[in-house]
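Undergrad: this one's structure only:
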């Protein structure tokens, strides 16, 4: 500790290699000067910063405010992670010339070089400035403690580095664009300048850091620099392995790949509620925490002695990240996670930070804890061994319930109802606000158990998420299957009120009304469904068929044509062509349109008997007997037998007051007298028309010419070809 008299002597001698004066506390200049004194490039033994002296007048002005607050702020600079490795200067205040000044004594560090915000600073005379790579390398040489990641890999050459990656991805983050433009160095020269290449005689040799960050095949030189990933099916290693991978490449690529794999196996896209509001922000594992844990494992591991890869094991209830090598330097079990840091691989640490893959020094553990806490997850667990560090990230408790639910679905699919029911029950206990599991319980109870239990479960699912579409759909179907159609209608009605834009609920309700033969009701519901999903071929097709049944022929035609634009399955497309053909026949559309529908359905391998029968009958009614015979032959080749369609005549203006039986008898007698054989007569019960099937096409014109306008039971009847 300096005396007031020694301070006064330093003021007289003014700023030098070992003394810096500040009028007041200022964050960056003080941080940079502390680092420069600790690095002691001039080998002066360190230096002193005196705060409370005016550099302009060289007079003592004293500290503003509470001196202890100034000391706390200086201490904070040493512990906030911005200085790597951390330093521990002597900090105190003295009374000089009747005023209080703060004194920071920094001795030469045995752990140099130090960096402030990833920049190495040195003291040259009275000036603090950034060190060049050569100057930083000289500090390392003097310290006598070259980190392993700066050691040369003598088996490797410059050709083993991906210099394009170095030039495009790394260099712009390490060196300013102005410096790059002015310097005109080649990528190899920059790599040597930044100490990624070491010159040994005439040969340039890549360092360990260069191989790990930019190597074309790092594992060829550092075989234990990979990551082993295992995904287990349960919560301990006795369960089957779902996936196993050795992740290779540069360490930044490995980190990104692991995060992608973990995300792939995470349960996603579920909504959880605490009644209100619905939560959508929780995930099984916060990916920033995962990335930080993996990056720390890769960054801090021992590459020199250990012959083990970083190991990542993903269980149903946790993620484990094991880094070989254990703690390093001044980091102990007691101060781990408090912001104290040290680096086994400082070059890797600096450059992974530059690439945005790790947080700044000393903050990674804080970030992991904060991310887990903000996600609502349990705290991470850090297990510290002599030669390893194991990080355990617990899965969010809701997702434990989700995984049990998923296993229940698998068990149900395999026919294991009891196991499925047990898994669903456990899931509901762990994640009581998870609506999917209540819907699954409701479905099982509805199909195999108690309908009242099913109703309670479905109701719980809807309470947890009033807009849970699946609950309304499955509950409505369960009630319908149980014969409770009125209840089913009510469930679908509730669903459309809760989720008015759910096309699926409107569609399901329409199917129920169709089943109940409420055609007009079904038509209205389907129109609503189509307004919500105008490109859904399933809904368009159903609307087309219901419209056809209700003789809304234009709407039926338009819906079926639109459905053809969106349907992808050939078999379904063939069915729609057939249904469109029936509509067009009723509309008396052009021969070409109807023929196109028939051949399209046929070419798509939709070839039911009714397709041939309808088209054959259409051609027969048009008098195209040769074409009709071709259809019969086509059907025969398909193994389909069709009775040739007989010609039909329309008969109208029949008396409606005459009993149907008598009218049929009179019509039959009329045709007999004309010498025309009749096989079938249909008379509408109240509308005064009917159809007569005869045996020969030759008799069609005969019947029309001889019987049209004939008086029958006091009425001049109409006889014409059926259209």
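TA: Ah, there it is. What you are looking at is a predicted structure, and each value in this text was computed from that prediction instead of being measured.
Undergrad: going forward, measure contacts and count neighbours with C-alpha atoms only.
TA: OK.
Undergrad: What residues sit buried inside stretch 224-244?
TA: Buried residues in stretch 224-244, counting neighbours by 16 or more other Cα atoms under 10 Å, are found at 224, 225, 226, 227, 228, 229, 230, 231, 232, 233, 234.
Undergrad: measure residue 287 to residue 263 for me?
TA: Applying Cα to Cα, to the nearest Å, the value for residue 287 to residue 263 is 8 Å.
Undergrad: One more: residue 681?
TA: According to Cα to Cα, residue 681 stands 71 Å off from residue 263.
Undergrad: For stretch 151-163, measure first residue to last.
TA: 19 Å.
Undergrad: That one: which residues count as buried?
TA: Counting neighbours by 16+ other Cα under 10 Å, one finds that the buried residues in stretch 151-163 are 151, 152, 153, 156, 158, 160, 161, 162, 163.
Undergrad: Second structure for comparison follows:
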């Protein structure tokens, strides 16, 4: 996490934060286990033993240094379940010994002696039950059902509209066999003797998924200015249909406000602000990869005079980072991805976005977004994480 001792010293001077923790001496075994698990359950971090909270390097005696390292190894392997990955390093700074323990972000959720912890600012906190459930779902532990396959309370077979679910049943089957096929496709889920609609079933086969899954819609706003200002708001829509219809509605919203400039040379040259192929990929990605367990926010699309911003609730899945996005095929909602890959586009949209289905599964979407947008505007689109929300900014091409 630190490439040199100099970089580490600079970090010590800045003090503790979400990624670094100081300990003057070896703390109680259980307390250190909680600290280590908190880093593994968050974004990873570093624990420095031999430095006090005032950023003073107090150091450890050589014998104590060896003992502390041995205890850290035991804690990481025996006191945390499942065991965490870690890396220890003995360092000498200002003629004093310190132990550095680096803990990477984990694929799993770890329990330490006093419960489940994560990192907030410069402290560890115990994870509330709802946040713990979301973390387990995000990290795809084998014992946790993917969220898009979970049942939705207060639903039943009739929640799914026949005109929507028939798209996913290719066979010509009788009505009595429909329920079994919907269960096999996980559009329905069995709960004891009751049959409920799954999250994916509601999102793809109900007219207004927001009736059952709060904020499961796309909000789109167009401003003629470069900032959010109601005085310059030209258009605003909420798209609440099944997910495939939401994608098309949002796509057509951008298309409607995608200004095209032109110049005449040998022939007329038209240049839109945005590549609609890139826009389609961006909207599909936002819908497929959003975290539907987070009902606090919806997908939000903002068009400004100089850019488009697209916000999708949910941090990146598993070990995916911003840097790895162009090369990653990790999918948060595999069932939704499979269903969207089965729906064909109408001929007009198919010709515009150069694909037959909503999703092709080749993992080319981010590359198309980056390459086609940069070719138009000369600026590389920007991916950013804002807390647990992914924001994509696509810059508008200048007029010819």
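TA: That came through fine. Since the model is a prediction, treat every value here as computed from it, not as a measurement.
Undergrad: Run the chain-centre distance for the helix or strand harbouring residue 454 of the first structure.
TA: Assessed by DSSP states H and E, residue 454 of the first structure sits inside helix 451-464. Centroid separation for helix 451-464 of the first structure versus its chain: 29 Å, with Cα atoms, centre = their mean, to the nearest Å.
Undergrad: what span of the second structure lines up against it?
TA: Helix 451-464 of the first structure lines up with nothing in the second structure when matched by TM-score structural alignment.
Undergrad: and which of the buried residues of stretch 224-244 of the first structure is nearest to residue 511 of the first structure?
TA: Taking Cα to Cα as the measure, residue 511 of the first structure sits nearest to residue 233 out of these, at 40.1 Å.
Undergrad: need the contact list for that closest one.
TA: Contacts for residue 233 of the first structure were tallied using Cα atoms under 8 Å, 6 or more residues apart in numbering; they are 239, 240, 241, 242, 315, 316.
Undergrad: Give the aligned equivalent of the fifth one in the second structure.
TA: Using TM-score structural alignment, the equivalent of residue 315 of the first structure in the second structure is residue 304.
Undergrad: Could you double-check that that match sits in contact with residue 226?
TA: Yes. With contact defined as Cα atoms under 8 Å, residue 304 of the second structure reaches residue 226; the gap is 5.2 Å.
Undergrad: Which parts of the stretch 151-300 of the second structure are strands?
TA: Along the stretch 151-300 of the second structure, counting by DSSP state E, counting those that start in this stretch, strands occupy 188-191, 194-197, 218-223, 233-239, 260-264, 268-272, 299-303.
Undergrad: which residues sit against the fifth one?
TA: If I follow you right, that is strand 260-264 of the second structure. 268, 269, 270, 271, 272, 273, 399, 400.
Undergrad: which of the residues you listed tops the neighbour count?
TA: Neighbour counts for the contacts of strand 260-264 of the second structure (other Cα atoms under 10 Å) peak at residue 273, which has 24 neighbours.
Undergrad: any idea how far residue 49 of the second structure is from that residue?
TA: Residue 273 of the second structure sits 54 Å away from residue 49 of the second structure, going by Cα to Cα.
Undergrad: Residue 363 of the second structure now?
TA: Taking Cα to Cα, one finds residue 363 of the second structure at 43 Å from residue 49 of the second structure.
Undergrad: Looking at these two, which one has more neighbours?
TA: Neighbour comparison, residue 363 of the second structure and residue 49: the larger count goes to residue 49, with 26 against 16 (by other Cα under 10 Å).
Undergrad: For the stretch 51-200 of the first structure, which segments are assigned as strands?
TA: Here the stretch 51-200 of the first structure has its strands, by DSSP E, counting those that start in this stretch, at 53-54, 59-60, 83-84, 90-96, 99-107, 115-116, 121-124, 127-130, 197-200.
Undergrad: Can you lay out these as a markdown table showing mean neighbour count and distance to residue 33 of the first structure?
TA: A markdown table is the format used below for the strands of the stretch 51-200 of the first structure (neighbours: other Cα atoms under 10 Å; distance: least, Cα to Cα, whole Å):
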| stretch | mean neighbour count | distance to residue 33 of the first structure |
| --- | --- | --- |
| strand 53-54 | 20 | 16 |
| strand 59-60 | 18 | 20 |
| strand 83-84 | 28 | 11 |
| strand 90-96 | 17 | 14 |
| strand 99-107 | 22 | 10 |
| strand 115-116 | 25 | 9 |
| strand 121-124 | 26 | 7 |
| strand 127-130 | 16 | 6 |
| strand 197-200 | 17 | 29 |
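Undergrad: Any chance of TSV for those strands, columns distance to residue 618 of the first structure?
TA: Formatted as TSV, the strands of the stretch 51-200 of the first structure follow (distance: least, Cα to Cα, whole Å):
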stretch	distance to residue 618 of the first structure
strand 53-54	108
strand 59-60	112
strand 83-84	89
strand 90-96	104
strand 99-107	103
strand 115-116	89
strand 121-124	94
strand 127-130	93
strand 197-200	86
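Undergrad: The helix holding residue 454 of the first structure - contacts with which helices or strands?
TA: Packing contacts for helix 451-464 of the first structure, counted by 3 or more Cα pairs under 8 Å, 6 or more residues apart in numbering; DSSP states H and E, involve helix 435-448, helix 469-481.
Undergrad: can you list contacts of the shortest one?
TA: This points to helix 469-481 of the first structure. 436, 439, 442-443, 446-447, 455, 458, 461-462, 485, 487-489, 491-492, 494-495, 499, 502, 504-505, 508, 512.
Undergrad: The longest one too?
TA: Outside of helix 435-448 of the first structure, the residues that reach it under the criterion Cα under 8 Å, 6+ apart are 272, 402, 405, 421, 424-425, 427-428, 451, 453-458, 460-462, 464-465, 468, 470-471, 474-475, 478-479.
Undergrad: No further questions, thank you.
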